[in-house]
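Enquirer: Prediction below, plus the sequence it came from.
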Amino acid sequence: MNLTREETLRELYNLILNKDTRDWERTVLTTTKDALETNENFKVQMAKLEEKLRPLALRDNLTGDVADFYLKILGESAEEAFDFSKHRIKDFTHQDYAVFGGGCFWCMVEPFETRAGIDSVLSGFTGGDTQQPSYDEVLSGGTGHVEAVEIIFDTRKISYQELVDLYWQLIDPTDNQGQFQDRGNQYRPIIFVRNDQQGKIAEKSKEKMIESARYKQPIITEIKPTSTFWPVENHYQQFYKKNPKRYKRIKRYRQRFLLYQRLKGEIRIRLQK
């Protein structure tokens, strides 16, 4: 534990006041805060807190900021912080935004972020009505939001058309109940377009997908105007870097499913010919 008593109390206060903190987490944190304020043994109280949080931490089921605090209790560095201040357009002549909902945002970042011409990829929520939705609120499916990625790209190095083409390779466009193992409206596939030019490119691309006859089921992927994009907290940003083994397992499952789906499509096309 690298934090002092005073630093720990400050962190506890912030987490207790954080609207994203779950009720159970808030109760446990409050108990520790109250004990520290009455000068209970610091190391003993932190050991008790670590023991209570451990089962959920091992299952990666703590809310984001509490998960970062748990790492500090262990004496480990908090997860690499995503620099939210750098996710903005600096050159309006040569940079643009693109927003895609394609299931869990954990698996949507790496395929875009590792492409030349991508300046930043931010995970978050969009398409709903609730202001500043929390991760748990969106997960419940009641806010109307979907998990999505907002991409800033250099138009001199990669085009919006190329991003859309890549997007179709990452999703099952026939599934309106979610994507792969992630079920629910918050995971449905949507292309969010921010102007008429993006809209025309997306619509034409979708028409080509339909005309290709690669899918037995209808293409249900929506195309909608962009709305407010709410970033998710640091813990959920760049999952593929922070949890490489788990990410590879999820990615492998998705790739196998998509490969099988494409092979069925190729067979269907050949039989039709």
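Expert: Yep, that arrived. Numbering: from 1, shown residues only.
Enquirer: going forward, measure contacts between C-alpha atoms and count neighbours the same way
Expert: Noted.
Enquirer: Need the residues that contact stretch 222-237.
Expert: Applying C-alpha atoms under 8 Å, 6 or more residues apart in numbering, the contact partners of stretch 222-237 are 64-65, 67-68, 79, 81-82, 99, 106, 122-127, 132-135, 150, 189-195, 199, 202-203.
Enquirer: Please type out the PyMOL selection for whichever of the residues you listed turn out to be buried.
Expert: Filtering the contacts of stretch 222-237 down to the buried ones (16 or more other C-alpha atoms under 10 Å) takes a single PyMOL command:
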select buried, resi 64+65+67+68+79+99+106+122+123+124+125+126+127+133+134+135+150+189+190+191+192+193+194+199+202
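Enquirer: The contacts of stretch 222-237 in helices, which ones?
Expert: Members of the contacts of stretch 222-237 lying in helices (criterion: DSSP state H): 64, 65, 67, 68, 135, 199, 202, 203.
Enquirer: contacting residues for the fourth one?
Expert: By C-alpha under 8 Å, 6+ apart, the contact list for residue 68 reads 78, 79, 235.
Enquirer: okay, which residue is most central for the protein?
Expert: Nearest to the mean C-alpha position of the chain, counting by C-alpha atoms, centre = their mean, stands residue 105 at 3.1 Å.
Enquirer: Use this one as the comparison:
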Amino acid sequence: MKKDEEITTLYNLILNPNTRDWEREQLIKAKEELATSGSLKEVLDRLEVSFRPLALRQNLTPDVMDFYLRMVGDPLGEAQYDFAQHEITDATVQERAVFAGGCFWCMVEPFETQEGIISVLSGYTGGDVTQPNYDQVSGGYTGHVEAVEIIFDTRKISYQDLVEIYWQVTDPTDEFGQFQDRGVQYRPIIFVQNEEQRKIAEASRQALSESGRYAKPIVTSILPAQPFWPAENYHQQFYRKQPKRYKKIKQTRHQLAVMQKLTKVWRKPKN
């Protein structure tokens, strides 16, 4: 990349409100060096070294992490989600559905791989702050939960079908998180778009409660849809961009779900 283009990238990250203060200090230093007489390669090499410890722990803010991946030549840094594709183009046959069920990294693939799904977007909803960022939500400071917003074709898949998938990939008895994801930002909630969705979700929840599949009460909330804020590019379609890491997270989630079911069977009183 040319020096002028790199300076523009650094400038945008410096102005990005989601960039942490320490990250911004490193970016400003690099930008100033490039603006004078610094070698592009040498400046970026020093910046990479300063970011590396946090990058290896996946602890850079999302946009800076994307930039870091591009610096080290990782193709993940070039993977850009097309946010413009996530829209309803025909309201007569398309609807939205919003589900919160733990980390949104694990909530995309179960829905996106179904026939009739047009788009799945990771994001934040249910809180009090406009345009929240990942640091704010993951810290539990805004009241938001991590969630997915789904646009689907009602001719190919129904809202009832989506709710049933939701029950299969979440623990509806845990109101303090989901599996290994703990905190208010991971609580299970179905956000309904209209009265029809509310009736379907409530009837499905009641049927699940009466099914005897769980010894504990069903605590998943059903709430009216609230503003949905897209998560940063780094978090979109995580299962596609980082399949190995996603597989490990998914396996852990599955193992905890199996253990929990065994515990529930063991605790269930005998007739």
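Expert: Right, received. Where do you want to start? What you see is a predicted model, and the numbers here were worked out from it, not measured in a lab.
Enquirer: Tell me who's in contact with the residue nearest to the centre of structure 1.
Expert: Contact analysis of residue 105 of structure 1 by C-alpha under 8 Å, 6+ apart lists 123, 124, 147, 148, 149.
Enquirer: Between those residues, which sits nearest residue 181 of structure 1?
Expert: residue 147 (14.2 Å; C-alpha to C-alpha).
Enquirer: And the closest one, how far from residue 56 of structure 1?
Expert: 22 Å (C-alpha to C-alpha, to the nearest Å).
Enquirer: for the regular element (helix or strand) spanning residue 262 of structure 1, which positions count as buried?
Expert: With elements taken from DSSP states H and E, the one containing residue 262 of structure 1 is helix 244-272. Going by neighbour count (16+ other C-alpha under 10 Å), the buried part of helix 244-272 of structure 1 is 247, 250, 251, 254, 258, 265, 266.
Enquirer: correct me, but the fifth one touches residue 172?
Expert: Yes: using C-alpha atoms under 8 Å, residue 258 of structure 1 is in contact with residue 172, at 7.2 Å.
Enquirer: SS state for the counterpart of residue 6 of structure 1 in structure 2?
Expert: When structure 2 is aligned by TM-score structural alignment, residue 6 of structure 1 is paired with residue 4. Here residue 4 of structure 2 is recorded as helix under DSSP: H, G, I helix; E, B strand; the rest coil.
Enquirer: Burial check on residue 4 of structure 2, number of neighbours?
Expert: By the criterion of other C-alpha atoms under 10 Å, residue 4 of structure 2 has 12 neighbours.
Enquirer: how near is it to residue 36 of structure 2?
Expert: 12 Å.
Enquirer: Would you mind listing the buried residues in whichever strand or helix holds residue 240 of structure 2?
Expert: Using DSSP H and E, residue 240 of structure 2 falls within helix 238-241. Buried residues in helix 238-241 of structure 2, counted by 16+ other C-alpha under 10 Å: 238, 239, 241.
Enquirer: Mind listing residues that contact that helix?
Expert: Residues contacting helix 238-241 of structure 2 (C-alpha under 8 Å, 6+ apart): 76, 79, 105, 106, 108, 109, 246, 247.
Enquirer: which residues of the stretch 1-150 of structure 1 fall in helices?
Expert: All helices of the stretch 1-150 of structure 1, identified by DSSP state H, counting those that start in this stretch, fall at 5-17, 23-37, 42-58, 64-73, 109-113, 135-139.
Enquirer: export the ones you listed to CSV and tack on distance to residue 160 of structure 1?
Expert: Shown next, in CSV, are these (distance: least, C-alpha to C-alpha, whole Å):
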stretch, distance to residue 160 of structure 1
helix 5-17, 39
helix 23-37, 42
helix 42-58, 39
helix 64-73, 32
helix 109-113, 12
helix 135-139, 28
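Enquirer: Tell me which of those is the most buried.
Expert: Stretch with highest mean neighbour count among these: helix 64-73 (a mean of 20; mean count of other C-alpha atoms under 10 Å).
Enquirer: hang on, the earlier thing: distance of the residue nearest to the centre of structure 1 from residue 240 of structure 1?
Expert: Residue 105 of structure 1 is 10 Å from residue 240 of structure 1, where distance means C-alpha to C-alpha.
Enquirer: how about stretch 31-42 of structure 2, aligned to which bit of structure 1?
Expert: Per TM-score structural alignment, the counterpart of stretch 31-42 of structure 2 in structure 1 is residues 33-44.
Enquirer: And that stretch, how far out from the chain middle?
Expert: Computed by C-alpha atoms, centre = their mean, to the nearest Å, the separation of stretch 33-44 of structure 1 from the middle of its chain amounts to 36 Å.
Enquirer: Kindly report the same for stretch 206-220 of structure 2.
Expert: From the chain centre to the centre of stretch 206-220 of structure 2 is a distance of 26 Å (C-alpha atoms, centre = their mean).
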